[in-house]
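> my questions are about this predicted structure, shown below with the sequence.
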Amino acid sequence: MEVVSVVGGALLSATFEWLLGKLDLIGSLNLREQVYAELQNSKNFLPQIRDVLEDAEERQITSRSVKRWLSELRDLAYNMEDILDEFGVDSLRSKLSVKPQANTNKVLKIIPTCFFGSRQKDAKSDLETVSRIKDVSTRLQVIVAERSALGLSLSMNAGDRPKRGVAERVPTTSLPVSHLYSREVDIDVILQQLFTAESDHDGVPVIPVIGMGGVGKTTLVQQVYNEERLKGQFELKVWVYVSDEFDVLQITRTILQAVTGENCDLKDLNLLQIRLKERLSGKKFLLVLDDVWNENYDHWDILRRPLMSGEHGSKIIATTRNDSVALAMGRKHLIHRVKGLREDECLSLFATHALGADNFDAHPNLKGIGEEIVKKCRGLPLAAKVLGGLLHGKLSCVEWQDILNSEMWDLPEDKSGILPALRLSYHNLPSHLKQCFAFCAIFPKGREFDKDTQYVAGEILYKLDHMWKGEMLEMSFERVRHCSFYQRICDKFDRFHVLDKLKCLRTFLPLYPFDHHIDCYISNSVLHNFLPKLTNLRVLSLSGYCIMKLPESVGDLKRLRYINLSHTEIQSIPRSVGFLVYLQSLILHNCKKLAWLPTTIGNLRDLHHLDITDTPSLQEMPLQVGNLIRLLTLPKFIVSKADRLRLRDLRNLSLLRGHLSLLELHNVLDVQDVMEVNFDKIEGLDDVALEWTSDFLNPRDESQEMLVLSQLKPHQNLKGLTISCYAGVAFPSWMGDPSYSNLVYLELCHCQRSSSLPSLGQIPSLKELIISEKLKLEDCPKLTRKLPGLLPLVIKLEIVKCPRLTYSPVSLPSLQELYVQTCNEAVLKSLIDLTSLTTLRISGISKLPCLPKSFTQSMIVVEAMEIKECDEFTSLWEEGTSIENLARLGSIKVENCPVLVSLTREEQGLLPYNLRHLIFKKCEALETLPDEMMMLEGCKKNMLRLEELSIKDCSSLTSFPPGKLPTSLKSLKITNCKKLDGQLPSAVKSLFIDNCMELESLPMRMVQQCTALENLNIFECIKVKSLALDCLQSLDNLSCLTISGCEGLEYFPESGFFIPNLMFPIISDCKILKSLPSRMYNLISLQNLFIQGCPNVVSVLEGGFPPKLMYLEIDCPNLKQHMSEWGLKRLTSLERFSINWICPPNDVLPTSLTSFHMVNVSNLKSISKGLLQNLNFLQSLYIEDCPKLRSLPKEGLPPSLGRLIIRNCPLLKQRCLEEKGDSWPLIYNIPCIKIDETDPYFAFIDFWLLF
């Protein structure tokens, strides 16, 4: 809580400045004399308090009396702010700033009359206001009197106080980058450990890097991570920030996303680990876990399980402060301790940041003081940097002496938990940066958040008035990012009833877990009963909560500045929101179902941010949006016809910045509307999208659209431009104007009637400044004009559906990604100088027999190649093509090329040495893989590094080359191949067999040597009658076994099978299977079990289920065994349970359940109390296809329930209708209720995602 004490005063410094500014405006208001006099009296006390705040903020840590004094002062400041709010000063300031020449009396006439003046308040109201102001004044007088008794002194004499501002203080990031003093030895030691081939007996070796906070552990490891000597040593390198919350699920997901380069929405740890295990399998990786605090060995043991599948030589580096953490993760002899800098090195580092030089030669008068300051840094680089940055630009000995003599140094670190140097840097921040720091302190350490969003979060943060371009905002945020020390300072409330006691609450933020994919619930009673009582609320964020409707009572929270409803299922915004006159930010990002904005939104004249990105259901906007003259953020503007929102209504939104999409531009009927906008005057926009209707079947006014586009000339600051569904035959001349020197992104999409490109090559700056990092030409069938001859800086080029684009040599020396679809094959020949190309994708080029030699010979760094839907494609490249040019090629995918016979036209069919992934799909003519596919040209002893081989729907391919598959192969997928034979390499870890109709049993010789096999998946092999279980039992590493659609499979052996590490078995759609494997209760590692579509199975597992089962799904319609015999209550780890065809009897379900899914219980009429009464952790209840179900338990559902899904239960649906059904009172308080929705939430993650 000491952090709260330190940052608590941050709000005071800025709040007092803000209050004084407001009080300066009261003279412009027509207030009653007594009200004005009392406000003026209160104002007179504020400067006396402000002058001692700096001293009070510093002394509060050592003096409880000062701390109490500040607390009382903070309450008074908030009370005064509440009073001033009632006079509408903010609204007045808005009008004055927009029309600075306007007469004040004229401005007053257009401000709502309910806010001020004797004409607006009756006598009783005035008396109450005067009484409240008097109370504040009296308490302020006491505060001032106590100032002297506490010995608080002025920071500086009046008039001498320097104005702290960002502009006067150079940010640390702009200073020269510091050297890693004396770290070369540390780097060499860690590198030697990384190069050593030693393996941990328990898996991947962990190298703990230990040192105290601020000593430079992370910086050191970053240097190692980017070390040139590591280049090529590891196939994968991943960096994960851990923090004090060792969330195994989130860390696992982060690692997986870093490995795959894709977002992952899986919430199930088991599925995440299986997928990560597959991705890491056979790969040599380096993983850095930064800032680890976890001492629990079990947590570490769970995290490392999928990491053990990596190739020999993989390593993990973990930075931590504690020996106990290091010992829990790795061997003691691998620990590397980071020591502090020597005093001379620390002094040099301090001088670099304070003076811009590594010595004091230019300022000898400061050297002695600097040396004394550095001694207090105790060799910590962070302390030296922070204090150096703090003193940068300050050359007065007095200022340096103030830092040296500060009482902060005398405070022991363990008392406050804050390094004294960091504490000092905080106290020397300007007041508005202290506000930002205070807001950052709300969030857990390591939390990422958007700075624009956070800067408008209520009174906590610095006002953005007159800063709309954001230059100071950017600088301020950088300063705070380097000076802040994030801590969680509030508890997680499991029950929101505590809100009833927080009548003065000003900020409501959802501090949900790091895992943003976890569902968060908030009850209707909180929304309808508690929130309306929080009348002092300034900041309200319900982001991520499962809510679909916001009550109209939100309009009673008159002081709200910030509302965030992003990532919710809300469908409309209450009309009352339009009366929140102080509202500055309305965040509706990713509200997929939002379809309506109220017309009252036009009243929000002080609104700065209306974020409606990713709101696909919002098809029109109210006319009143044009009244929001202070808007900075408006991601899209939807043009309507006639009396609705027209393009000309954009004319008053001249402050817009960032991205803007102008949609439905075909609704512009009068070009005069465009001219009134003066689009080129909106200089804050740097990314613009212009979009018309995609309907090209009905008549379009081409000339009108050309006129509209010609008038929509953006400002020259433009960086990105997208034009979609434009029906004009030509582009306007401004698109080739040399003045657009900042343009880096250009996309022309579905411009189906355009016959020529804009004059891109005529822009002189194109050769130097980049006109496009991504030039995308998509679905422009009439386009004939040539591309420019030279695009020197383009790094991504996509040409899609432009069959008439003519041949012309185009030099692309910087191009990294190329995608060509449905174009003339001559386009490929026109592209030259592809020396930087790493990714090539080609699709739908019908007359392409192979990649021309002239095209491939320059692709010296290409890494991935994909060829699809090329009807005449017979081989990859021409005969005589040297594979030496393709040394980096690691992935080849060929799909739907019906005449492809072989990979190359040469007899031996050589492939690049580094090829890791080879995928064929729907290549019906492919007959064989090259006999020498694993051999390098002229060096038969060197084998390919092939790790993945996938073959699907290649009906002519009958077998593999005998004994020729490379030993590096880890994953083999075979789909719809009629014959299967050949012994697999021992290193294969994943085997996928699908739709192999002739396969009757799993060949023993195929798998008996596959001792590394971890995933075995058999799909749609209808003749399979049995499995070689003797082989399976020898697969000690097998963790995932899937048998699906094997309609001939009748039985498992009575003896059962024992696979010690099996975690995830799936048995699905085996129509004649009569029994499940016996003795599965011995599988102590098994956590997930899915049994589906097995109609002849009449009983579940003999002896019960595995004891550590977490997820269970049973779908066997003819089960006879009573559920009371299943032993479910013994499964204390079971979290999710899905049952088809049966309603469980009372008191059989384990209390650990968080999700229960019941489907296809045709005769179920009611759910009894006993079924759910002990499920105190139940969060999701899903009931589907129960046509006779009429009622829920009359006692209600578990109070923990956050989501209720009902589908295809017509009788129950009628009883659960909102406000009408008999059962509505039983469920109304559940946060998320969905009945027969088209996109239902499924209680279980689809296990087919694994494949």
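All right, it came through fine.
> going by C-alpha atoms from here, please, whenever you check contacts or count neighbours.
Noted.
> which element is Gln40 on?
Per DSSP states H and E: Gln40 is located in helix 33-59.
> packing partners of that helix?
On a contact count with 3 or more CA pairs under 8 Å, 6 or more residues apart in numbering; DSSP states H and E, helix 33-59 meets helix 2-24, helix 64-85, helix 123-149, helix 420-427.
> in JSON lines: those helices, plus mean neighbour count and distance to Phe637.
JSON lines is the format used below for those (neighbours: other CA atoms under 10 Å; distance: least, CA to CA, whole Å):
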{"stretch": "helix 2-24", "mean neighbour count": "19", "distance to Phe637": "34"}
{"stretch": "helix 64-85", "mean neighbour count": "17", "distance to Phe637": "32"}
{"stretch": "helix 123-149", "mean neighbour count": "16", "distance to Phe637": "43"}
{"stretch": "helix 420-427", "mean neighbour count": "22", "distance to Phe637": "42"}
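> how about the ones you listed, which one is nearest Cys939?
Closest to Cys939 of those, according to CA to CA: helix 420-427, at 60.7 Å.
> try this one side by side with the last:
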Amino acid sequence: MAEGLIQKATGQKQLEDLGSDYFRELSARSFFQPSSRGELSRFVMHDLINDLAQFVARRICFRMEEKLENNEGHTIITKARHSSYVRGYYDGMQKFEIFQNAKNLRSFLPFGLRDNDSYLTSDVPLQLLPSLRRLRVLSLRRYRICELSSSIGDLKHVRFLDLTGALIATLPESVSTLYNLQTLILIDCRNLSKLPTNMSNLINLRHLDVTRANSLQEMPPKIGKLTSLLTLSNFIVRQGNGSTINELGSLIQLRGTLCISGLENVENAMDATRANLKDKQHLDVLLMKWSNISDNSRNTSVDSEVLDMLRPHGKLKELTINGYHGPKFPTWVGNSLFSNMVNLKFQNCDKCISLPPLGRLPSLTKLYIQGTKALQNVGLEFYGSGSSNPFPALEFLTFADMAEWKDWTPFEVEEGSQAFSRLSELSIKRCPKLLGKLPNNLPSLRKLDIKDCPLLVVAWVPCPTGLIEVRNTLQFDSLISLSLKDVSILNSFNNLEVGNEAAATENARYSPLSSLTSLRVESIQGLTCLPSWFVQGLAGLQELSLYGCPELTSLWKNEVRIHHHLLTLQRLVIEGCPKLISLFEEDEDEEGLQQHEELPYMMQLEYLEIKNCEKMEKLPRGLHNLRSLLELMINTCPCIISFPKTGLPSTLRTLRIESCDALRSLPELMMLTSLEKLEVLSCPSLMYLCSSSTGLPCNLRNMHVWGCAKLESVLAEEGMKINCTSLESFAICKCESLKSLPDVTQNNFDGGCLKNLNYLMIEDCENVESIPEGWFAATNLRELQVYGCKKLNGLPHHAYNNLTSLQLLRISSWDVATELISHFTNLTFLRLENVDKGGNKPPSEWGLHRLSSLRRLILVDYGWASFPPVEEEEEDGMMLWLPPSLNGLRILLFRNLEKLSCKEFRSLELLHIWDCPKLTTITKLGLPLSLVHLWISGCPLLSELLIDRLPPSLLDLYIHRCPLLKERCSKKKKGQYWPLISHIPQVEIDFENVFLDPSN
């Protein structure tokens, strides 16, 4: 459309419909094909078609990413009509220099590989784009631009303008002179508060999309003159001299989705009639919004009359009514003539005391009722009088935040009648007074979610005598997911006894919950256990979760020998049950050992998690019989001292133990032959990890130990060695009592017994004095981090020759011969923290320049007064101490640093200067021309940038806790450095975007 390729023929079809026809025709001929991603709106070109299209269009189209020969490229660009490029996260002016000669350009289209926001230099919207006078298609989609030039009005040919995600507060008034404009997209322009006053001049405008432009307060005057509008996402009614709802009347062509907000500003109900919604036959979705602000001065009768007058046409598919203050809904809501209605929402209608007869809507599939605070009863009128099968198509029903709702009158079922025959999901949330009877004849219900309804009493049938009289008996034969939170149960639910095993089995045979696969129980007061008769009925349960049940002491009692407990259960989570002592009640033998019948229970369990159970004392002795268990998580169970002597199942792959304060020992790890991941965190009483003389499990791949203050050794017996060829990652952190790592078994294979180890971290283990040499025979080690170990003297010398694959090295507080680091020739990341600070050799002799692959360098806590750390007479050779491959440099905690220069780092893209309290100057030698990211923080004396200009490559500037520099970079105060930084796409000072924040 914007390129004029679609010409309107005679007849009633709109240009958009013609374009859709053309696209369908091309798709039918395989010119376009549906995307393999499965998204209905995405299509792709076959490679051969794409190649042909590019060949045919090569003289008028170009993509910025294409490499063009000099002469050919100049010719193409000067004649090009259409361009596209992939949007980066930061896009500076250098990227767009190619457009300086593209004076014939008609299309400026950035595309994002992802729909994330990006930052664009202000030079593009303020200088470059106004010079491209022949543009027809202009997109700045997802660029966080803060300003548009008023000269955008000179782009008289623009027909398509997309500013999605822009941070602009107002559009220039000159936009009103873009008389050919057909499409204006302002989606997610959350700061936009006003549209141009004279927008009514844009008589060719067909699409105005202000979706989620939530700061917009009104429509421009006389918007009703835009009679070509097909899309208007939100019409905002303004009180007083603003846009009145009358303006909608003439916009007869509107289609798709329309939101009318600010309806509280309609003072005369007759004005609503003039909106003429009945004649807008192409609308599919309608949203009506009143302000949610409680205002007792509002006239509820006006609200009722306005809604009555806003009756839409009968083909509407979706309707939302939000913030309506009338006591009841008009008769057209729920009228069976709305036969196409599939989705209906009532939100925050807090004065409404009754619901319309929605059961008469034959196509309704989704109904959402939320915030009707005055409603006390959902009565028979809800179903619709005379209807034998109300809600015949409804699949999803939600009630939420209904503060006064007490009772739901069930539909009176007669022979041949059925309400909610297709209802699949029912959700009732935050209805604190609901205590009435719920419908229980829901043959298609698969998911039931009841939360925060503390007066609602629920039970299941059939069940033992004593619960039959409960008002809400759950009897849903198709139910697969049930979630209950903060509802009531009878005390007898826990105490009922089933006389014998046969009776329990017979009861389970007819359980209405036999199809259930997922059960979540949360915050149920009085629940002490799951009765055997109930558990027996969960024949197909796969997931069981119990959260915040304060009285729960065990899952079930052991009073009856039950042969089949949850045979299909795969996932069990118990969290926040402070009285839980054990999973199951168990007897003890004469020696005090736990006894439990060795019967098959939960034999398909794969995942078990127990968290925040303060009184949990023991795990079941029969835990080792769970032959399918793959993951076991124990978190914040401070009373557990040890694991069962019978151990854990050999199938276990992941074991995570966290915040178990009393835990003194782990299970026998060597028996866990399938264990791949072991994490032990914050277990302050644990003294060792492995008791077996054979060390770690043979298939262990990842081991992480953190915060075990009393841990003295990984292995219990002195002299034990590790032999674990599968180990890939090993980390031990904040273990103050640890003195050394265990030795490693030697063998003749390359890399020794740790041949697969690629990650080794030892952090804040202040008493570790040495690391056995065997750890450094791991020739595949890629990351080594050893810091905060005050007594550690350094690496064994042979490590510098063995670790040929090392790519990341972080070390601190070593008196190490720094020049030996240059042996790690494959390093890409190096952090030196207080290393060789007292050494005799200057940094230029450290040999770091030989690290030809080094990309990132972090230097922490050095006392140099200048950077680079050289004398004035050495400046000619001062950069020889670091490699030319370096593209990232971070300088942290240089307490004596006064001046800095990094110009000669010719490849440097990232520079961080952090906490250098004496730094005053970035010298005249300045910054490298390749610099992209500059972050400066905690430099309170820094005020001088002795440079004429910042590198044009700079895309990201961050300044924090630098008050003097902040003053000079202020836009508002016209600081002397503002001209130096105004072109940078992203400038943030003290966490504020300077282009957006008025204080700057």
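Sure thing, it's come through. Since this is a predicted model, take the numbers as computed values, not measurements.
> picking up where we left off before, got the helices and strands packed on helix 33-59 of the first structure as a markdown table, with distance to Tyr1051 of the first structure columns?
Output for those, formatted as a markdown table (distance: least, CA to CA, whole Å):
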| stretch | distance to Tyr1051 of the first structure |
| --- | --- |
| helix 2-24 | 64 |
| helix 64-85 | 74 |
| helix 123-149 | 83 |
| helix 420-427 | 68 |
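> where do the strands sit along the stretch 1101-1250 of the first structure?
1111-1115, 1136-1140, 1155-1159, 1180-1184, 1203-1207, 1232-1235 (DSSP state E, counting those that start in this stretch).
> hmm, I was thinking of the stretch 851-1000 of the first structure
Under DSSP E, counting those that start in this stretch, the stretch 851-1000 of the first structure gives strands at 864-868, 891-895, 917-921, 935-936, 939-943, 948-952, 971-975, 990-994.
> wait, which of these is closest to Phe45 of the first structure?
Here strand 864-868 is closest among those (CA to CA), at 70.7 Å.
> now do the closest one: which elements does it pack against?
So strand 864-868 of the first structure, by 3+ CA pairs under 8 Å, 6+ apart, packs with strand 839-843, strand 891-895.
> quick one: those strands as JSON lines, columns for distance to Ser756 of the first structure and mean neighbour count too.
Listed next are these as JSON lines, based on distance: least, CA to CA, whole Å; neighbours: other CA atoms under 10 Å:
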{"stretch": "strand 839-843", "distance to Ser756 of the first structure": "23", "mean neighbour count": "19"}
{"stretch": "strand 891-895", "distance to Ser756 of the first structure": "32", "mean neighbour count": "20"}
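> can you check which of the ones you listed gets nearest to Pro792 of the first structure?
Closest among those, once you apply CA to CA, is strand 839-843, at 17.5 Å.
> and the closest one, how far from the second structure on average?
For strand 839-843 of the first structure, the mean deviation from the second structure after alignment is 3.9 Å (mean CA distance after the TM-score superposition for the first structure).
> coming back round to it: mind checking which of the helices and strands packed on helix 33-59 of the first structure is nearest Gln704 of the first structure?
Using CA to CA, the nearest of these to Gln704 of the first structure is helix 64-85, at 49.2 Å.
> how far off centre is that closest one?
37 Å (CA atoms, centre = their mean, to the nearest Å).
> repeat for stretch 738-756 of the first structure
Worked out by CA atoms, centre = their mean, stretch 738-756 of the first structure lies 30 Å from the chain centre.
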